[in-house]
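> Take a look and give me a structure for this.
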Amino acid sequence: MATLRNAALEAWMKEHGYSSNSLADAVNSAVGDLTGRVGGLDGSSVRDWKAGRVRWPKSATRVALEKVTGLPAVALGFVPRGRAPLSAPAASQEDPVKRRSFITAGTAVAAVAAAPALAAPRRIGTSDIERLQQRFTEIIASDHRHGGQLGIEQEAAALADEALALQNSGSASQRVRAYVYGCAAAFRSSAMWAAIDGRRYKDAMVHMREAQELAELAADPAIKFRIWSHAGTLYRHMGRPVEAIAANDVARNLAITRRDPMFACLGHARQAACHGLAGDPTAVQRALGFAQDALERADQQLLRPAWMTAVRNGAELETLALAAYLSLGKFEQAESHAHRSLALLHPRMQRDRALNTARLAHAQLGQEDIEPAVTTAMSIPPGVVARHPRVTRTIGEFGTRLQTAAPSSSLTCAWNEYARASLWNAA
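Reported below is the predicted structural model:
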């Protein structure tokens, strides 16, 4: 499909006397002011912008360009990722409330971007930060209930753009600007997680790179940890254990894991899941031991980000131990961790509860306990199975394994009839 030239950027450059090379130099200098490291653009980079081959520059470059021009990127003809309207089938599956929320977020971005350049300057302050943090808390809650939905991914990405647009709406202290970049990084990391959870791995990689750049601008160690830890999870779900371990090592080596053992607990637990995928039982046991020790040392009274909730009471540690032992084929240990995770998970964490119940069914089937396994799998509400891509896949794999393990069993026949009548119709 032919690309559309960026006429708005070309017009601005002509009006202000910029060539492709001179604009690249100016943006490189602005990147240096923002990050401490001069950018690497050249004239061909700007020509790609003008030709429409690059429709949405990376975060640091985009912020620097906005600083040079004094205009938001959308006013320069750039188009944010994920702004294309959903196709009719995808839209019909989304909760109308979530669609309205996404539309509201997108409208907010457009309103800030379209503000007249001559409008009275405003001061960006703590109330703006509190509003963004509240939206982030809502995204986390939505993920716990719905997980993996395209609407959540798009809403989080739109809120990241809203946070960046806020940077251009007025003056602010350096501390407040860092907080705003931190909010943008947090939203982009949630978009990344929603894409991972929905098995949209290519999109997750795009969000990951954006989030990493924003986290550098924010210099926020907690959000850096979240992004690199999610990167490890992304590679693990893609079946790439070496890269998963390497990414998770970056998270585990951040200073925040030494200051707060709760972060160290999560880092070790996620590393255990990576070692499970790599088939290393000794490393799994060692990592889980480190995670348990860290959890016991952690101060439960410290305030932490909303996304750390399941780590505090040990639910996430049990969940990741379950994943690790399932990967190793150690089904008795996996079942034990599954029961403990389900006892600890908060009721609102519907996606995690359904996923761990499906994993429990796998662990029971692995021990040839067919009747309990089928009963466990059938206990997951069909609507929940249909709504969460990872749950859908895990239950589908359960049916395949059940057919292999007991092809002539009446329980297998009962499961197949149930799946056809209830699960896949709901999907």
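> switch to C-alpha atoms for all contacts and neighbour counts from now on
Will do.
> Packing partners of the biggest helix by length in the chain?
Counting by DSSP state H, the longest helix found in the chain is helix 174-197. Packing partners of helix 174-197 (3 or more Cα pairs under 8 Å, 6 or more residues apart in numbering; DSSP states H and E): helix 126-146, helix 150-167, helix 201-218, helix 221-237.
> looking at the ones you listed, which is buried most?
When those are scored by mean count of other Cα atoms under 10 Å, the highest mean neighbour count falls to helix 150-167 (a mean of 26).
> which secondary structure elements does that helix contact?
Using 3+ Cα pairs under 8 Å, 6+ apart: helix 150-167 touches helix 96-113, helix 126-146, helix 174-197.
> can you list contacts of that helix?
Residues outside helix 150-167 that contact it (Cα atoms under 8 Å, 6 or more residues apart in numbering) are 63, 72, 80, 82-83, 94, 98-99, 101-102, 105-106, 108-109, 112-113, 124, 132, 139, 142-143, 177, 180-181, 183-188, 190-195, 198.
> The structure of the following sequence is requested for comparison with the preceding one:
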Amino acid sequence: MSRNLKLAAALREHGFTQQELAERLNAVQCRRTGRYGTLSDKSIRRWLSGECGWPHARQRDALMEVFKCPVEDLGFVPRRRRRSSRAPEEPVNRRTFIGATAGVTAVALPSSAAAATVVGMSDARRLEEQLAALNAVNDTQGGHRALELAALKGAEACRETLTHSATQRVRARIYAVAAQFASAAAWSCIDTGDLVQASRYGQSSLTLAGLSGDGATQVAAWNTVSFVAVQQGNPSESLAALKAALTSAEARRDPFYASLLHASAACDHATRAERQAALRRLGRAADALARAQTKARPSWAQSYGPGEMHTLTAKVHLTLGDPASAEYAAHHALTTIPPALRRNRGFATMRLAFAQLHQGERELAMATAGTAYGIARELPDPGRLNTMLADFRAAAR
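Okay, here's the model as predicted:
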């Protein structure tokens, strides 16, 4: 007796627990025979352990419908019947009839099974890989129209995938990917200045994140909605979105997300001239990030870290009228932001240029802004960075 590794792999691929598979198979048997099946999680464990190597016929039919493959591909081995030497040979006609009906069954099952494609974890992982590639482009090049269209195409692929049969676990994971695609489209529109579309995509992301039930995705959606509100000049609405995200279980469980949300909230408090609240939020962001463990997180979160937190700190101090502290934070940002994140380095460079300008170091500030201008020329659509450069030129005059 050996463990059925093929069946175990099929369960992982489709996201089934043992109880979920038993319930799905019982439901298939009920639809076919009018009687609910008698399988339980104990039955599935017997299959997995190899104690039962060949299920009953009705169970085999249900397995083929659920997994869309022969039961032999699931690691089951037909029993070998012992033939008595004294048993009479079966008539030719009977053997022919049995062979013919078996052939009909083998042909009919795939045709009925093909009516409903089963989506598994491998489909969700494939969509996540596409999302990660888009987020990598966004982190290095910033948002642009082609990236927006690619993100919309990814979200549509998720919706198409969800029209097929899948377990609740797989569906939740694909909803999470769809929400993150919508967020990626929103951030592209923020960079290109299309705030109307950015708002629509942000709300779509929020809806899909709710359907996913995934805490990290919900944090991403609230953060997107918050930043759209900032760009629309509504810090109060942005702060409300961030506070909603901070009450989530994910933000309470993982200090990394709490740090991101506190740092963003500090910017909103600074815009509202709430100095003490802004500084308190910065302190919480730094403390939370220091407690955050290094572990795998969704691709949308890869651009946040000490460098981005220092950039937001510089933004807060500039808004509060403390350019010396802003310069200190901007220098720290530029020493910690990875070179590949060109857009983020451009933002940090402009924070440094503004801090130098507000301290009367005009020539040094102009040289720093020139570095940011060089970065902007490398980006496909440096919308936000160009806006910062225009504001700098106006302030320098």
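> The longest helix of the first structure vs the second structure, mean deviation?
Helix 174-197 of the first structure: mean distance to aligned residues in the second structure after superposition is 0.9 Å, counting by mean Cα distance after the TM-score superposition for the first structure.
> Residue range in the second structure corresponding to that helix, please.
Aligned by TM-score structural alignment, helix 174-197 of the first structure corresponds to residues 168-191 of the second structure.
> Buried by neighbour count: which residues of the matching stretch qualify?
Of the residues in stretch 168-191 of the second structure, 170-191 count as buried by neighbour count, 16 or more other Cα atoms under 10 Å.
> if I read this right, residue 31 of the first structure contacts residue 62, doesn't it?
No. Counting by Cα atoms under 8 Å, residue 31 of the first structure does not reach residue 62; the two are 9.1 Å apart.
> These two: who's more crowded?
residue 31 (24 against 18; other Cα atoms under 10 Å).
> Now do the same for residue 234 of the first structure: its match in the second structure.
Match for residue 234 of the first structure (TM-score structural alignment): residue 228.
> Isn't that match up against residue 194?
No. Judged on Cα under 8 Å, residue 228 of the second structure makes no contact with residue 194 at a distance of 10.1 Å.
> Now for the spatially most central residue of the second structure: which residues touch it?
For the second structure, the residue sitting closest to the mean C-alpha position, by Cα atoms, centre = their mean, is residue 177 at 4.1 Å. Shown in contact with residue 177 of the second structure (Cα under 8 Å, 6+ apart): 124, 127-128, 131, 155, 158.
> The same query, at a cut-off of 10 Å, please.
Residues in contact with residue 177 of the second structure (Cα atoms under 10 Å, 6 or more residues apart in numbering) are 124-125, 127-132, 154-155, 158, 171, 183, 205, 208-209, 212, 214, 217, 298.
> gap between residue 374 of the second structure and residue 210 of the second structure?
41 Å (Cα to Cα, to the nearest Å).
> got it, and residue 13 of the second structure?
24 Å.
> hmm, back to that, indicate which one of the helices and strands packed on helix 150-167 of the first structure is closest to residue 337 of the first structure.
Closest of those to residue 337 of the first structure is helix 126-146, at 20.0 Å (criterion: Cα to Cα).
> Output the residue interval of the second structure matched by the closest one.
Helix 126-146 of the first structure corresponds to residues 121-141 in the second structure, going by TM-score structural alignment.
> Just give me the mean distance for the matching stretch relative to the first structure.
Mean for stretch 121-141 of the second structure is 0.9 Å (mean Cα distance after the TM-score superposition for the first structure).
> Distance from that stretch to the middle of the chain?
Averaging C-alpha positions (Cα atoms, centre = their mean, to the nearest Å) puts stretch 121-141 of the second structure 8 Å from its chain's average.
> which residue lines up with residue 20 of the second structure in the first structure?
In the first structure, residue 20 of the second structure lands on no residue (TM-score structural alignment).
> Pretty sure residue 20 of the second structure sits against residue 167.
Yes. If you go by Cα atoms under 10 Å, residue 20 of the second structure and residue 167 touch, sitting 8.3 Å apart.
> just to revisit the earlier point, contacting residues around the match of residue 234 of the first structure?
Contacts of residue 228 of the second structure (Cα under 10 Å, 6+ apart): 186-187, 189-190, 195-202, 222, 234-235, 237-238.
> how about the helices in the stretch 251-397 of the second structure?
All helices of the stretch 251-397 of the second structure, identified by DSSP state H, counting those that start in this stretch, fall at 255-271, 275-291, 306-319, 323-336, 342-358, 362-378, 383-396.
> a markdown table please, covering these and showing mean neighbour count.
Converted to a markdown table, those look like this (neighbours: other Cα atoms under 10 Å):
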| stretch | mean neighbour count |
| --- | --- |
| helix 255-271 | 26 |
| helix 275-291 | 18 |
| helix 306-319 | 25 |
| helix 323-336 | 21 |
| helix 342-358 | 25 |
| helix 362-378 | 17 |
| helix 383-396 | 16 |
